[in-house]
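[1] My questions concern the predicted model and sequence given below.
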Amino acid sequence: MRVRTCLVGVVAFGVLLAAPGAGTGSTTLPRLHAPWDLRVISYFPADAGWTKMWTDWQPDRVDADLARAASLDANTVRAIVQPDTFGFPHVSSKYAAHLAQFVSLAAAHGLHVQLTLFDWWYRWQDVTGSKVWAAQLLAPYRNDPRIAFVELRNEILPVPVTFAWARRMIPFVKSVLGDTPVTLSVSGQDAAARLESLVKGLRSVRPDFWDIHAYPSGGEVMYHLITRAQSVAGATPLWVGETGYPTTTATTGYGGVPLTPSAQEAAQAHFFATVSWAAEATGLPPVGVWVLDDMVPNAVPNAVVTDLNPELHFGLFRLDGSAKPAADLVKTVFSQGAPVSFNEGFEQAVTSEVGTAVPAQWSMTGDASFADDTTVAAEGSASARVALRSTDATASYSIVPPNGGVEDRTGIAVGALARRAAPGGSVFLVLEWLNASHQVLGRAGSVPLQSAAGEWGQLHVSGRAPHRAAYARVELVVRGATTPVWFDRVSFSRYY
């Protein structure tokens, strides 16, 4: 879960709190087969994140927000519960009622609930209190299909004291819930390594599935991360339960993509296409989305932040309620599967820092002017133009397509059309192989453009991924040309 300071024999313990569906479960929704059926979006109101969602309870606002989540073909919404807010170890009837209303509101929109427990809580030695609290909170939802699953702890730190706590709490919470699945998540720069520590620390105890949270820059290494995590998970299913991309103009996950709202919103859509393909290609369910809405600074209860803070800009929807491009992308993933298009025909444009139109999703580097040119096209309505500023300059457009993740010996073929205004210089394609640390392991270049000035010519390059490669990157390169060059109709395909 994203709030970082930087803003990254049981029932006898307590009286059970009454709630709709207590004990027998609700029949208003069918049971999901988690994690395989999951289509999850994390949720807070835009002005009330984390604990504020419950202390500043706004059921009408929540109801309207959940309608938007359902409109994206999500089937589950995530609610995060903090023991110190709800009352620990005895759950407050007030906050239990808020949770019951949330579950009912979600069900009215056809949404199940992912319940994340023990958020912002660190008293690992208090197993007895943990059991009292979990029993009181969860018993009303025993065998309730409205609860898709329970995440015992968000992003648990895998250390001995948490291992001991989780070994006792996983089977306990399972006994309280009945047939509702239980998981817990890990995060960090290397979520696969943390998962490995957790698997070892839990010994023979297993959740129903493992949950990893990952925010891998532009998403390029998600395929590699998942394959590593799958080798650790073994026979226990795996799910990427939380990931996202901030549309802030303060930072970017893609070097060379403009720090403008339109460019970063297009980058967010590309990110979700990339991580969604990685999940699909490795046999996982769609990734869990962080988060439904952007947030205002006052939504963060435990820190003072400004509007420039990236943590406020992960939403699929802007603060005015309008959808970013990633909202449609996520809906497509949830309903149809992961798309692999990447503005290969340069029909989509965004605004650069100087106010010009440039190709969406593509990174731009070098001493040149770049433009999305609607006056020249091999097909469609636009092309990508490059005009070097000096005869000894080199410039390029580059991108990692959504299906750019690779393993050893994965074959990649890339093609593009190119045209130059006058003879001179060199125009060519480059296929690069990079590892999980974003270091270049190798390159292959095409034969330079041979067509006459003013005519479109075909460029092509292919190759196989070297050992330890994590993804492939495409570069459209211009070197030493004194007049503009255009690119169009880029293709990217895999072979084995």
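    That came through fine.

[2] Could you use CA atoms for every contact and neighbour count after this?
    Will do.

[3] can you confirm Asp372 is in a strand?
    Yes - Asp372 forms part of a strand when assessed by DSSP: H, G, I helix; E, B strand; the rest coil.

[4] Could you double-check that it lies in contact with Trp362?
    No - with contact defined as Cα atoms under 8 Å, Asp372 does not reach Trp362; the gap is 10.7 Å.

[5] out of those two, which sits in the busier spot?
    Trp362 (30 against 25; other Cα atoms under 10 Å).

[6] any idea how far the more buried one lies from Ser92?
    Trp362 sits 51 Å away from Ser92, taking Cα to Cα, to the nearest Å as the criterion.

[7] Second structure for comparison follows:
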Amino acid sequence: MVTRRFAKGRRWPVLLLVVALLTALAVHFADSDGTGGGAARHATAVPACTPWQAAATGPDADPRSSARQFAARSRLAGLKLLSYYPAQAPWSRMWQDWHPGRIDSDFARINGLGANAVRLMVHAETFGYPTPDPARLAELRQAIELAARHSLAVQLTLFDWWDDYPDLVGSDRWAHGVLDPYRDDPRIAFVELKNEVDPGDRAAADWVRHELPVVRQAAGRIPVTVSVTGSDPVARLAALRDALADDPPDFYDLHYYGEAGYARAVFEAAEAVVAPAPLYIGETGTATGPGDGAAQAQAEAAQDLYLRTVEWAARSAGLPAAAPWIFQDISPGDVPQGASRAPEDLDFGLLRADGSEKPAAASLRAQFTGPGIGTDFNGDLSGGQDGTPDDWTPHDASAAQAFWDSQDGHRTPGSAVLSGTSGGAGRSPSFMVEPVEQPTAAGQRVRLTAWARGVHATGRSTIAITWFDRNGSYLGEDESPPLPAGSSSWRPLSVDSTAPACAAAAVLALKSRGNTGQARFTEVAFTVHP
């Protein structure tokens, strides 16, 4: 997310996957009524269903790097890292507008979130290329000292905002100039050679193959990695693995901005691709976007759910904690030339630009310091803004009324309401959510329960579990018995289901079709059985 994401408005992986999810659901409901390129020398197509456990214990470990990979795995195991720029001095301006007091204060707050590491991006041109400017090196030295003062190790990301790949002599000189003072330095968690390399770019891949051993030699025992991202991150990782087959990094760094519910399946497939090397989720997040009042509060609730879901996925897959992008929202007026000033690209922070915490900050603190990752998805329908429930997304409801009632509920106030759903043949208006906790194997049993009641209800109102693979392809659905017609008191609904082969995500739905009255839902619970 460091450079190109803001230049290109990189919220697209999430948005495209959401569109794919909704499209697949629309097709299903209607039917039931209701990276290529030169450097990747033999990039392997990765199917949507990969038995990663078998691959992770495969025999093809590289004897030249297995010791470094083992050391990297050990170092990553307890890492709790946040990417960082000052809100008022992002990207290159962090170094050009040097304010150590501000950085010191921010590092104290990062420590207060329970993090033990911070990511610093080093811009080649800003630091002086090919010979680093001593004044910039002094700033970097002070930043590392400030981090250590607050018990934060440092991830160094090199060669940011730089793509002069043919200049091998210059890049070697610059890398040694920056890293030589920190060889074997325990304050450095790891070194990222370059942010989000495109392995399909032959010049970039050739440069990485050259520069990786140079940086590894300069770093000493410090682990060295390179990161990728993209709408199909597993394929991108496979291409990078193939490009670096002769001399792989100490671990692979994946920046994940895909659909949260698919994260565990993606991470498992990614582990299979890079095994026996370790995998680390070095960036993840979603923007809260511009706005205020109710819209902003809902966006922040969605960010919180997204990060908790991805963090659960990483832990469930046996990975270290994923590293959120970024500590604080960025002030649009302080963005340097060449980076996007679009507000929706600047609001990924755990803190708002004014320094106040978003809900995700509290959730991350709970994960980093205890009691752990919260798995709530507003199942009790107690949270919402201006008639819309937090976390739940209306689907196929343009010709119906889909709203949140803050007062009416079963045991406590709050319910999701679907009304007037009789229009449109085959339409099945619903509220949907991807729960934090997902099944982890085919054949695993799950149960969805809710309390519901009808108000002059007609048609068919149910709760359902819908299954998708990690590419968003529909795999099947199980639905509860319907509510009775007419008006009724609150009554329980339930449905059991079994995760099909290749299932990545269970999507929960509160549904009503052909209903000239109302269906109301509350106290939704999803249980994954061991």
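    Received the coordinates, thanks. Remember, predicted model here, so these are calculated numbers, not experimental data.

[8] Quick check: TM-score for this pair?
    Here the TM-score for the pair of chains, by TM-score structural alignment, normalised by the length of the first structure, is 0.87; 460 aligned residues with a Cα RMSD of 2.4 Å.

[9] Scan the first structure for its longest helix.
    In the first structure, assigned by DSSP state H, the helix with the most residues is helix 261-281.

[10] equivalent range in the second structure for the helix or strand following that one?
    Remark: after helix 261-281 of the first structure, the chain's next helix or strand is helix 325-335, criterion DSSP states H and E. Aligned by TM-score structural alignment, helix 325-335 of the first structure corresponds to residues 359-369 of the second structure.

[11] quick one: that stretch to the first structure mean distance?
    Compared with the first structure after fitting, stretch 359-369 of the second structure deviates on average by 1.5 Å (mean Cα distance after the TM-score superposition for the first structure).

[12] Determine the number of other residues adjacent to the alignment partner in the second structure of Leu66 of the first structure.
    Correspondence of Leu66 of the first structure to the second structure, assessed by TM-score structural alignment: Phe107. By other Cα under 10 Å, 25 other residues sit near Phe107 of the second structure.

[13] Same check on the one 4 residues further on?
    Burial of Asn111 of the second structure is recorded as 20 neighbouring residues (other Cα under 10 Å).

[14] now do the one 3 residues further on
    Burial of Gly114 of the second structure is recorded as 18 neighbouring residues (other Cα under 10 Å).

[15] which residues touch the residue nearest to it when sequence neighbours are not counted?
    Spatially, and ignoring its direct neighbours in sequence, Gly114 of the second structure is nearest to Phe368 (5.1 Å; Cα to Cα, 6 or more residues apart in numbering). For Phe368 of the second structure, the contacting residues are Lys80, Leu113, Gly114, Ala115, by Cα atoms under 8 Å, 6 or more residues apart in numbering.

[16] Which parts of the stretch 101-250 of the first structure are helices?
    127-138, 160-177, 191-201, 222-233 (DSSP state H, counting those that start in this stretch).

[17] among those helices, which is nearest Leu284 of the first structure?
    Using Cα to Cα as the measure, helix 222-233 is the one of the helices of the stretch 101-250 of the first structure that comes nearest Leu284 of the first structure, at 8.9 Å.

[18] what does the closest one contact?
    Counting by Cα under 8 Å, 6+ apart, 190-193, 195-196, 199, 210, 216, 238, 274-275, 278-279, 281-282, 405-407, 436, 470-471 sit against helix 222-233 of the first structure.

[19] Kindly give a single PyMOL line that selects the buried subset of those.
    Of the contacts of helix 222-233 of the first structure, the buried ones can be selected in PyMOL as follows, counting by 16 or more other Cα atoms under 10 Å:
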select buried, resi 190+191+192+193+195+196+199+210+216+238+274+275+278+279+281+405+406+407+436+470+471
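
[20] Check the burial of the counterpart of Ala301 of the second structure in the first structure by counting its neighbours.
    In the first structure, the residue paired with Ala301 of the second structure according to TM-score structural alignment is Ala266. Residues lying near Ala266 of the first structure (other Cα under 10 Å) number 22.
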